[in-house]
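S.K.: The sequence isn't on hand, but the structure is:
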């Protein structure tokens, strides 16, 4: 069985509790209620949520067979093929196309990659539209530069009127509209957290790229999910009609995609006074595609977590994703509070690579580890979604008057792309 604790060489448990504590502190300040301590067991469950997820009693979330570490002629690479389009690209470039996926795919992939240099493997897979990074050792100088900035930056980037939103103590984001353009884990964790605090969160996805169903259900609590093709004129008009009503726009697309879709964060802030734009990325403002596992590999975490110093390892959870999500949510709440005080448009940013630098800079001792909860059932929640019995981990964020349960997730793409009445 895969680990359900937060035990590692790096203090991933401390990273988790600090991230959740930041959200609790911001929500408590906005709601004017006392700050409460983090429930470490709830945080552990939330960070390992994919291990607890069940649909009709079956576990469904995990890495695809071609997602993993592969030895090259002169080192190691890490691939990511959980999404069908990334898997197709990887299979094409490794010569696995033409046959149904089978048990020998891994052997063929290993043989192909072992004959290539690390540089060539990364290059040919990336150029083909796949995902592959070199497994590197940590770079303390680069990490130090990243830590010179806050885990999530919160900047006022344009003038605007002071917001007049009334704050509900138990639901400090009640009446706040959040337009969610994120995928995978980190962004959805951020917007799930905002929904827990009362926000009306509307997630928009392109129809040609459905989210992994189990992953959506594990992070979709409290949100509505709609589908719009932003390259189609009619859908684009509907999307543009949502922007003036949004208090917060959360972006998870790469810089090139944001430019193509006319969703550059600073331009959005300029066009829509008082909007808060939150941007999440894998590598930072200039980086390309990436996932938690790839950032772990490229930042040095994989070698630190190696069990034998020969084969790279990994953290016991996708902790960079979850931490980035909570950090982004905390930043959005901080921006909401500042908007009530001084007005203006705000930009909140973080990245998985910035989170990795945070973890790598922490004191490495056993105090940073968290065990699996003694009674996990206390932290599990059950829902019926589209006729299926769903089990997920419950919220890690809690404070005086806060909801103790998530609102059930809704099926992907099932909502109309409209705002609810305030």
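M.R.: On my side now, so go ahead. The shown structure was predicted, so the numbers you read here are calculated from the model rather than taken from an experiment.

S.K.: all contacts plus neighbour counts: C-alpha atoms, from now on.
M.R.: Noted.

S.K.: Mind giving me the packing neighbours of the longest helix anywhere in the chain?
M.R.: Using DSSP state H to define each element, the chain has its longest helix at helix 319-342. With contacts defined as 3 or more Cα pairs under 8 Å, 6 or more residues apart in numbering; DSSP states H and E, the packing partners of helix 319-342 are helix 12-31, strand 153-158, helix 186-196, strand 276-281, helix 292-299, strand 345-351, helix 352-360.

S.K.: Which of those sits closest to residue 403?
M.R.: Of all those, it is helix 186-196 that lies closest to residue 403, at 7.2 Å by Cα to Cα.

S.K.: now residue 215, what's its secondary structure?
M.R.: helix (DSSP: H, G, I helix; E, B strand; the rest coil).

S.K.: what sits against it?
M.R.: Listed by Cα atoms under 8 Å, 6 or more residues apart in numbering, the contact partners of residue 215 are 50, 61, 184, 185.

S.K.: Figure out the helix or strand that the first one lives in.
M.R.: In this structure, residue 50 sits in helix 49-52 according to DSSP states H and E.

S.K.: Check which element follows that helix along the chain.
M.R.: Heading C-terminal from helix 49-52, the first helix or strand you meet, by DSSP H and E, is strand 54-55.

S.K.: still on that earlier bit, would a markdown table of the contacts of residue 215 with neighbour count be doable?
M.R.: What follows is these, written out as a markdown table (neighbours: other Cα atoms under 10 Å):
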| residue | neighbour count |
| --- | --- |
| 50 | 22 |
| 61 | 18 |
| 184 | 17 |
| 185 | 21 |
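
S.K.: circling back to that earlier point, quick one: the helices and strands packed on helix 319-342 as JSON lines, columns for distance to residue 107 and mean neighbour count too.
M.R.: Putting the helices and strands packed on helix 319-342 into JSON lines (distance: least, Cα to Cα, whole Å; neighbours: other Cα atoms under 10 Å) gives the following:
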{"stretch": "helix 12-31", "distance to residue 107": "33", "mean neighbour count": "23"}
{"stretch": "strand 153-158", "distance to residue 107": "44", "mean neighbour count": "18"}
{"stretch": "helix 186-196", "distance to residue 107": "32", "mean neighbour count": "28"}
{"stretch": "strand 276-281", "distance to residue 107": "33", "mean neighbour count": "27"}
{"stretch": "helix 292-299", "distance to residue 107": "21", "mean neighbour count": "25"}
{"stretch": "strand 345-351", "distance to residue 107": "34", "mean neighbour count": "27"}
{"stretch": "helix 352-360", "distance to residue 107": "31", "mean neighbour count": "25"}
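
S.K.: Give me the contacts around the helix holding residue 50.
M.R.: 2, 4, 45, 59, 61, 62, 215, 218, 380, 391, 392, 393.

S.K.: One more to weigh against that first structure:
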């Protein structure tokens, strides 16, 4: 099921266009028990096809440009945050308190990369503000995992108990997620059909001339808007001054964009001026968090008819966990992925933050498809995705007893250190692209084939090149990331 046909159908795409997609399959990338490689290829392929479709629409071509998906490029892009170098320095990916911890009855996964999340975690555990891993470990050893989960979330922090696939399937949030499509899509009003300016020249940039307000953080949303920037959109990321971004994270996901600071409460007039000229708004905060600023899809479309509103969250905009914060690593722990890739006694991790990256490419694809639909049918549009729903797609075969399906490896999964530092936080790179080989046994190629270098205000960057590829399309971003928050809050 984790194939491009399913993803393209979820996006509402014409199945006839799938004939124009080809793939370079590399069996030795993104190795895992779950079909991670298949999911990654499907998400990127669907995004590239959506871009090609919009490009054909805007150029008046009868035929959609051919799409080529290379597993090597996809695998490299899915670990872009690990491939990044800033002036030769490897990125800092996870803070010391972001990891798995043993509890009295199992395991709990915490996330404390941001200072305010770290402070809330320690407060929930009744520990001093300067406490380190040893103190947290002692505190959690004598507590039940579910009790920790509830206490930390009640304090505004992030912690999730490790669950098996079966335990998660019985959870009320999983039941709510299962009732929803992979990509939620809808029409908000009867706004007139979008009239695109024609495109010419090279490369073909399907999103050229479109303005995207980027209200996202960590990692799926920024991946989506980074992709829209690749395709020619003017992407302006807006952050609150009191919520600073992690430097390396901004360097990885800021390609092609501009970055500005704006207090949505104090600078409301400035935001409304940006909204009045925007074509797309992408939000990545937990459901309902931005509604008090009048940023629900319905409120935005009322003030800006013809808008496309794209939303991504961890757990979905429904069910008992709708208002909870979350990250890829937490969703892996809760939904049974970590237990499947390891075991209930020793949790593992996917070879990439595949829920984040995969959902990000699907989100970009959903925006592109909404724009194409607007050109024919009109209407303000909304699209909505959730990491937990993508996780359900990934684990569907495993939940049906088909763990060793297409795109998986048999036997024990890759192991990275002990369970305190599994996967992301340990710098684990299994399956991320080393030793790529052609399916037919041809010449071997390494991940360097899909890496670029550029000077930037941040420093000299080595980075993963974009995996979205179609005939005549761009091969790299128009510009590297600038300094976080350094741009004016205005359109070019």
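M.R.: Right, received. Where do you want to start? Note that the structure is a prediction, hence the values are computed from the model and not measured.

S.K.: For the contacts of helix 49-52 of structure 1, pick the one with the most neighbours.
M.R.: Within the contacts of helix 49-52 of structure 1, residue 393 tops the neighbour count with 29 neighbours, counted by other Cα atoms under 10 Å.

S.K.: What is the aligned counterpart of that residue in structure 2?
M.R.: Aligned counterpart of residue 393 of structure 1 in structure 2: residue 464 (TM-score structural alignment).

S.K.: how close does that match sit to residue 251 of structure 2?
M.R.: When distance is defined by Cα to Cα, to the nearest Å, residue 464 of structure 2 is 11 Å away from residue 251 of structure 2.

S.K.: Need the overlap of contacts for the two.
M.R.: Shared between the contact lists of residue 464 of structure 2 and residue 251 (criterion: Cα under 8 Å, 6+ apart) there are no residues.

S.K.: Run through the residues that contact the most centrally placed residue in structure 1.
M.R.: For structure 1, the residue whose C-alpha lies nearest the mean C-alpha position (Cα atoms, centre = their mean) is residue 186; its distance is 0.7 Å. The contact partners of residue 186 of structure 1, taken as Cα under 8 Å, 6+ apart, are 280, 320, 321, 322, 323, 324, 325.

S.K.: show me what contacts residue 208 of structure 1?
M.R.: Residue 208 of structure 1 sits in contact with no residue, where contact means Cα under 8 Å, 6+ apart.

S.K.: what do we get in structure 2 for it?
M.R.: By TM-score structural alignment, residue 208 of structure 1 lines up with residue 242 in structure 2.

S.K.: Equivalent analysis for residue 222 of structure 1, please.
M.R.: In the superposition onto structure 2, residue 222 of structure 1 corresponds to residue 256 when matched by TM-score structural alignment.

S.K.: Look up how far residue 358 of structure 2 lies from its match.
M.R.: Taking Cα to Cα as the measure, residue 256 of structure 2 falls 20 Å from residue 358 of structure 2.

S.K.: residues in structure 2 matched by the helix holding residue 50 of structure 1, start to end?
M.R.: Aligned using TM-score structural alignment, helix 49-52 of structure 1 spans residues 80-83 in structure 2.

S.K.: separation between residue 288 of structure 1 and residue 109 of structure 1?
M.R.: 24 Å.

S.K.: Could you do residue 209 of structure 1 as well?
M.R.: Residue 209 of structure 1 sits 25 Å away from residue 109 of structure 1, going by Cα to Cα.

S.K.: and what of residue 171 of structure 1?
M.R.: As judged by Cα to Cα, residue 171 of structure 1 and residue 109 of structure 1 stand 50 Å apart.

S.K.: tell me the residue furthest from the middle of structure 2?
M.R.: Max radial position in structure 2 (Cα atoms, centre = their mean) goes to residue 142, at 34.6 Å.

S.K.: What's the match for that residue in structure 1?
M.R.: Residue 142 of structure 2 maps onto residue 115 of structure 1 when the alignment is built from TM-score structural alignment.

S.K.: Leaving out sequence neighbours, find the closest residue to that match.
M.R.: Spatial nearest neighbour of residue 115 of structure 1, excluding adjacent residues (Cα to Cα, 6 or more residues apart in numbering): residue 73 at 5.5 Å.

S.K.: what lines up against the one you found once you look at structure 2?
M.R.: When structure 2 is aligned by TM-score structural alignment, residue 73 of structure 1 is paired with residue 104.

S.K.: quick one: contacts for that match?
M.R.: Contact partners of residue 104 of structure 2, counting by Cα under 8 Å, 6+ apart, are 140, 141, 142, 143, 144, 145.

S.K.: Residue 103 is in contact with the fifth one, correct?
M.R.: Yes: using Cα atoms under 8 Å, residue 144 of structure 2 is in contact with residue 103, at 5.8 Å.

S.K.: between the two, who's got more neighbours?
M.R.: For the pair residue 144 of structure 2 and residue 103, the greater number of neighbours falls to residue 103 (21 against 17), based on other Cα under 10 Å.

S.K.: check contacts around the more buried one.
M.R.: The neighbours of residue 103 of structure 2, taking Cα under 8 Å, 6+ apart as the test, are 140, 141, 142, 143, 144, 145.

S.K.: Can you spell out the matching residue range in structure 1 for stretch 211-223 of structure 2?
M.R.: Counterpart in structure 1 of stretch 211-223 of structure 2, with TM-score structural alignment as the criterion, is residues 177-189.

S.K.: Can you give me the end-to-end span of that stretch?
M.R.: Distance across stretch 177-189 of structure 1, first residue to last, is 16 Å (Cα to Cα).

S.K.: Tell me how far residue 65 of structure 1 lies from residue 82 of structure 1.
M.R.: 8 Å.

S.K.: which neighbours do the two share?
M.R.: Shared contacts of residue 65 of structure 1 and residue 82, defined by Cα under 8 Å, 6+ apart, are not found at any residue.

S.K.: quick one: contacts for residue 40 of structure 2?
M.R.: By Cα under 8 Å, 6+ apart, residue 40 of structure 2 lies in contact with 74, 75, 78, 354, 357, 358.

S.K.: how does it look with 7 Å?
M.R.: Residues in contact with residue 40 of structure 2 (Cα atoms under 7 Å, 6 or more residues apart in numbering) are 74, 358.

S.K.: count of neighbours near residue 256 of structure 2?
M.R.: Taking other Cα under 10 Å as the criterion, the count of residues near residue 256 of structure 2 is 24.

S.K.: give me the number of residues near residue 79 of structure 1?
M.R.: Look at residue 79 of structure 1: counted by other Cα under 10 Å, it has 24 neighbours.

S.K.: wait, it sits on residue 68?
M.R.: Yes: under the criterion of Cα atoms under 7 Å, residue 79 of structure 1 is in contact with residue 68, at a separation of 5.3 Å.
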